[in-house]
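**Student:** Just the structure for this:
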Amino acid sequence: MDSHHPVPLWLWRLATWGFGVAVVGVIGLAWGLSRGWADPPRAGPLLWYENFQGDLTRWEFITSNGAALGPGEGALRAEFTAPEQLAMGLTSGPAGDFTLEIAGTQTAGDIGAAYGLIFAWQDEAHYSAVLVNGNGYAEAYRQAGAERTSWFAWQQWPNILLGTGSNRVRVDVGAGQMIARVNDEVLVEAETDAEGRVGVLARSPSASLRAGSGPSRVVFSWVQMWAPSP
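**Tutor:** Next comes the predicted model:
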């Protein structure tokens, strides 16, 4: 266009109108996302919410020798003193479909402790779990006695917050199927049994704790359960 000729007024108005529509659209999208438009659907209404700051009598805490698990600093804390220690917090699960979600992070020690959720728990040798760690690794599996079925083998996955970032781990269970998510992104889908207890699981790193690093600590901020109304 010749620089000596002014831009037509209609073209300026069209450009201004288009820019305004784009700005309004971005603002509307941000508003919707802040209210959960992007959240995958859950199994039903919120059944309960636990932040480990009140009555915990419905919970059972199970740990390996040398590990500790209990409330502290407004959350649930797991502390480890040796490799491959376990800490589990368990409570009753719904009879049918459900959505379980937890928020956790590692707050002390060399990064590498795994943490996440547990469901379909029958005993320490029969349960299902979805775990992540601050090095960007994730896994999902079903333990049935000596046999382990790996739904998602232990490997790096891009949608995990690294270091001490808080990650949300979620599982949707229904009609014999489960969908595991990390920070709302699908990790894996698989066939599963649903019956059993639910809760949180943490595991210390497999390597020996580095001298001077201190105990490894994992913190669970909250656990939420959704299920259909009776």
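
**Student:** Only C-alpha atoms from now on, for both contacts and neighbour counts.
**Tutor:** OK.

**Student:** who touches the residue nearest the centre of the chain in this structure?
**Tutor:** Geometric centre of the chain, nearest residue: Val169, 1.3 Å, by CA atoms, centre = their mean. Residues counted as contacts of Val169 (CA atoms under 8 Å, 6 or more residues apart in numbering) are 101-103, 116-117, 130-131, 180-183.

**Student:** hmm, try it at 7 Å
**Tutor:** Taking CA atoms under 7 Å, 6 or more residues apart in numbering as the definition of contact, the neighbours of Val169 are 101-103, 116-117, 181-183.

**Student:** helix or strand right after the one helix or strand it maps to?
**Tutor:** In this structure, Val169 is located in strand 167-174 according to DSSP states H and E. Following strand 167-174 in sequence order, the next helix or strand is strand 177-182 (DSSP H and E).

**Student:** What is that next one packed up against?
**Tutor:** Secondary structure elements in contact with strand 177-182, counted by 3 or more CA pairs under 7 Å, 6 or more residues apart in numbering; DSSP states H and E, are strand 167-174, strand 185-191.

**Student:** That strand: which residues count as buried?
**Tutor:** For strand 177-182, burial by neighbour count (16 or more other CA atoms under 10 Å) applies to 178-182.

**Student:** one more to put side by side:
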Amino acid sequence: MSPDTPAPPWLWRAAAWGFALLLAGVAALAAALALGLADPPRAGPLLWEDDFKGETARWTWRASEGARLEPRAGALVAEFTAAGQVVAALAAAPPGAFTLEVAGAQTEGETGARYGLVFGWQDDAHYAAVLVNGNGYAEAFQQAGATRTAAFPFQQWPHLLDGAASNRVRVDVTAGGVTARINDERLTGFEAPAAGRLGVMAQSAGPGRVVFSWVRVWAPGGPESDPGKPPATSRAK
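**Tutor:** Down below sits the predicted model:
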């Protein structure tokens, strides 16, 4: 075919169809990524989620003197009046393996409050936690009485969002151990603690506010294995 010869219609049609298929493939891939195709696999189907806009009966609230923790305006809000204050919201954990993920941010006060998730909670001195702050620092540890064992010592980490941006903190817990992730990036791994409750935790660096947007839990049994699900009631015949 010479340069001056028009391309046959079938060639134009083939090119148009090929371009359309390419666009469709790109759109399908983008949709799949938006739905979590590239996310690390979780422990199972979504067991429950809470955005603190409705019923909060599954939770137990804990706050040290001078601090406050309560659902407000569609979020879980922690208010601090001084450094060294701690708050936690705790719920029953599913038996066996699970994935816990929370989203939070410090929205007021001098940046430095630590916030994230807690699991394997037995009491105030026995639990595991993964915490971050708005200065780009992260830590993961297990507390056993007066002994704190660091799985990831408190230090800067490149995949954190600074300031008042929301960060997602996640753990995948199995009998073989724990994998901690922040914003889907692997932070560290460590031995699983004893079974206990799970939830969110925040520690103050001074007066300020931390806001948790949501908490999500996945487990192999799905919603039917939710330990916080109200028992079914049968209607009298």
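
**Student:** one step back: the residue nearest to the centre of the first structure: what's its closest spatial neighbour, skipping adjacent residues?
**Tutor:** Distance criterion CA to CA, 6 or more residues apart in numbering; nearest residue to Val169 of the first structure, sequence neighbours excluded, is Val182 at 4.7 Å.

**Student:** Please report how far the counterpart of the one you found in the second structure lies from Gln85 of the second structure.
**Tutor:** Using TM-score structural alignment, the equivalent of Val182 of the first structure in the second structure is Ile182. Plainly put, Ile182 of the second structure is 23 Å away from Gln85 of the second structure if you go by CA to CA, to the nearest Å.

**Student:** Ok, Pro95 of the second structure next?
**Tutor:** The gap separating Pro95 of the second structure from Gln85 of the second structure is 31 Å, by CA to CA.

**Student:** which of these two has more neighbours?
**Tutor:** More neighbours surround Gln85 than the other of Pro95 of the second structure and Gln85, with 21 against 14 (other CA atoms under 10 Å).

**Student:** residue contacts, the closest residue in space to Thr99 of the second structure that isn't next to it in sequence?
**Tutor:** Leaving out its chain neighbours, the residue that sits closest to Thr99 of the second structure by CA to CA, 6+ apart is Asp172, at 4.4 Å. When contacts are counted by CA under 7 Å, 6+ apart, Asp172 of the second structure touches 42-43, 98-100, 178-180.

**Student:** cool, and Asn51 of the first structure?
**Tutor:** Contact criterion CA under 7 Å, 6+ apart gives 75, 221-223 as the residues in contact with Asn51 of the first structure.

**Student:** okay if I get these as CSV plus distance to Ser64 of the first structure and secondary structure?
**Tutor:** Rendered in CSV, the data for those read as follows (distance: CA to CA, whole Å; DSSP: H, G, I helix; E, B strand; the rest coil):
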residue, distance to Ser64 of the first structure, secondary structure
Ala75, 20, strand
Ser221, 21, strand
Trp222, 22, strand
Val223, 22, strand
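
**Student:** end-to-end on stretch 52-59 of the first structure?
**Tutor:** The first and final residues of stretch 52-59 of the first structure sit 10 Å from each other (CA to CA).

**Student:** picking that back up, in JSON lines, list the contacts of Asp172 of the second structure along with distance to Ala7 of the second structure.
**Tutor:** Supplementary listing: these in JSON lines, determined by distance: CA to CA, whole Å:
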{"residue": "Arg42", "distance to Ala7 of the second structure": "52"}
{"residue": "Ala43", "distance to Ala7 of the second structure": "55"}
{"residue": "Phe98", "distance to Ala7 of the second structure": "59"}
{"residue": "Thr99", "distance to Ala7 of the second structure": "57"}
{"residue": "Leu100", "distance to Ala7 of the second structure": "58"}
{"residue": "Val178", "distance to Ala7 of the second structure": "61"}
{"residue": "Thr179", "distance to Ala7 of the second structure": "58"}
{"residue": "Ala180", "distance to Ala7 of the second structure": "57"}
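
**Student:** which one of these is nearest Ala27 of the second structure?
**Tutor:** Sorting these by distance to Ala27 of the second structure puts Arg42 at the head of the list, at 24.7 Å, by CA to CA.

**Student:** The closest one and Glu108 of the second structure: what is the separation?
**Tutor:** The spacing between Arg42 of the second structure and Glu108 of the second structure, counted by CA to CA, is 32 Å.

**Student:** Counting neighbours, go ahead and name the busier of those two.
**Tutor:** Comparing Arg42 of the second structure with Glu108 by other CA under 10 Å, the one with more neighbours is Arg42, at 20 against 16.

**Student:** got the angle for the strand holding Val169 of the first structure vs strand 177-182?
**Tutor:** Using axes from the mean of the first three to the mean of the last three CA atoms, to 10 degrees, the direction of strand 167-174 of the first structure lies 170 degrees away from that of strand 177-182.

**Student:** before we move on, the earlier item: make JSON lines from the helices and strands packed on strand 177-182 of the first structure and add distance to Asn159 of the first structure to it.
**Tutor:** Supplementary listing: those in JSON lines, determined by distance: least, CA to CA, whole Å:
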{"stretch": "strand 167-174", "distance to Asn159 of the first structure": "9"}
{"stretch": "strand 185-191", "distance to Asn159 of the first structure": "7"}
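
**Student:** now, of those strands, which is deepest in the fold?
**Tutor:** strand 167-174 (a mean of 24; mean count of other CA atoms under 10 Å).

**Student:** Based on its surroundings, how many neighbours for the alignment partner in the second structure of Ser221 of the first structure?
**Tutor:** With TM-score structural alignment as the criterion, the equivalent of Ser221 of the first structure in the second structure is Ser213. Using other CA under 10 Å, Ser213 of the second structure is surrounded by 21 other residues.

**Student:** Ser213 of the second structure against Gly104, yeah?
**Tutor:** Yes - in this structure, Ser213 of the second structure sits in contact with Gly104. The criterion is CA atoms under 7 Å, and the distance is 5.8 Å.

**Student:** how big is the angle separating the strand or helix carrying Glu108 of the second structure from strand 167-174?
**Tutor:** With elements taken from DSSP H and E, the one containing Glu108 of the second structure is strand 98-109. Per the same axes, to 10 degrees, the angle that strand 98-109 of the second structure makes with strand 167-174 is 160 degrees.
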